[in-house]
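**Q** from the sequence below, what's the structure:
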Amino acid sequence: MKIYGITGWKNAGKTGLMERLVAEITARGFTVSTIKHAHHSVDVDQPGKDSYRHRQAGAQQVVLASANRWALMTELRGADEPPLADLLAQLAPVDLVLIEGYKRDTHPKVEAFRAVTENPLIATNDPTIRAVATDSPLDIDRPLLDLNDTAAIADFILTEVGLA
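**A** Below you'll find the model as predicted:
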């Protein structure tokens, strides 16, 4: 599986870009999975539901399955957050895994950047960022991509991973 990241600070446009890239790349016939890193506690389950009750009772893992989808929930119960490589190993094979966040990991990335947020540019000190997708002119030694030109960003990523 090929992997590529979209990174950036809060409100830089990462999630919107991820959504557009998944749609664009799957429309080209490739299979895509995603991993999203969250800095806050997340729960895809709801109190009172059977699967939630299983976890609350102490289950390490719970699979919730239906005719439409299935989800595997794993409780860390105080263990360290798993590294990205461990999460990637859990995925079924696809052509490309797009990763949102994980800005400190070493996989190649495009940084989403909006000057209006007034956050610093990560690419300045991070060689794993191969290009910057932005809505502003920047002076940097990496390719600049139009944050709103999804097709061009998809072309860049697919070329980088050898799927173009």
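
**Q** from here on, just use CA atoms for contacts and neighbour counts.
**A** Will do.

**Q** do you have the strands of this structure handy? List them.
**A** 2-7, 32-36, 61-65, 70-74, 96-100, 109-113, 129-134, 144-146 (DSSP state E).

**Q** which one of those strands is the most hemmed in?
**A** Ranked by mean neighbour count, the strands of the chain are led by strand 109-113 with a mean of 28 (mean count of other CA atoms under 10 Å).

**Q** another sequence for comparison is provided below:
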Amino acid sequence: MKLWGVTGWKNAGKTGLMERLVTEFTERGLAVSTVKHAHHHFDVDQEGRDSYRHRSAGAQEVLLSSRNRWALMAELRGAGEVPLDELLGKLSPVDLVLVEGFKRDRHPKIEAFRASAGHEVMAPDDATIRAVAADVTIATGGCPLLPLDDTTAIADFIAAELGL
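**A** Next up, the predicted model:
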């Protein structure tokens, strides 16, 4: 599986870029999966639901299944956060895994940058960032600069980098 990350500060456009890249690459015929790093207090379950009750009772893992989808929830119960490499091992094989967040991990990334977010560009200080997709012209520390809204150009760059 090929791996590529989308990183950036809050409100920089990461999720929108991820969504557009998934669409672009699947339209190109690739099988794509995603991994999203979330804040530590997220929950995909709802209080009162059977699965929530199973977890609350102490289940280590709860698997939900229907004719449309299945989901596996695992409780860490105080253990450390699972490393990205271990999480990737839980995915079924695909052509491309796009990763949102995990900015400290060493996989190749593109930085989403939106001037209105009010942050500095990360690329000059991070060798894993191979390009910056921005809504303004900025100094990138030598990385290619791509228009944030040009999904085709961004996907072409990633495909070339990964040999897809």
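
**Q** so can I have TSV of the strands of the first structure showing distance to residue 160 of the first structure?
**A** Formatted as TSV, the strands of the first structure follow (distance: least, CA to CA, whole Å):
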stretch	distance to residue 160 of the first structure
strand 2-7	9
strand 32-36	15
strand 61-65	35
strand 70-74	31
strand 96-100	11
strand 109-113	10
strand 129-134	9
strand 144-146	14
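
**Q** and the ones you listed: which comes nearest residue 53 of the first structure?
**A** The stretch from the strands of the first structure with the least distance to residue 53 of the first structure (CA to CA) is strand 61-65; that distance is 10.1 Å.

**Q** tilt between that closest one and strand 70-74?
**A** 170 degrees (axes from the mean of the first three to the mean of the last three CA atoms, to 10 degrees).

**Q** how big's the offset between strand 61-65 of the first structure and the second structure?
**A** When the second structure is overlaid, strand 61-65 of the first structure sits 0.4 Å from its aligned residues on average, using mean CA distance after the TM-score superposition for the first structure.

**Q** chain center to that strand: distance?
**A** Taking CA atoms, centre = their mean, to the nearest Å, one finds strand 61-65 of the first structure lying 22 Å from the centre of the chain it belongs to.

**Q** do stretch 110-130 of the first structure as well
**A** Put simply, stretch 110-130 of the first structure sits 16 Å off its chain's centre (CA atoms, centre = their mean).

**Q** who's in contact with that stretch?
**A** 5-9, 11-14, 17, 106-109, 131-136, 140, 142-143, 147 (CA atoms under 8 Å, 6 or more residues apart in numbering).

**Q** perfect, I'm done here.
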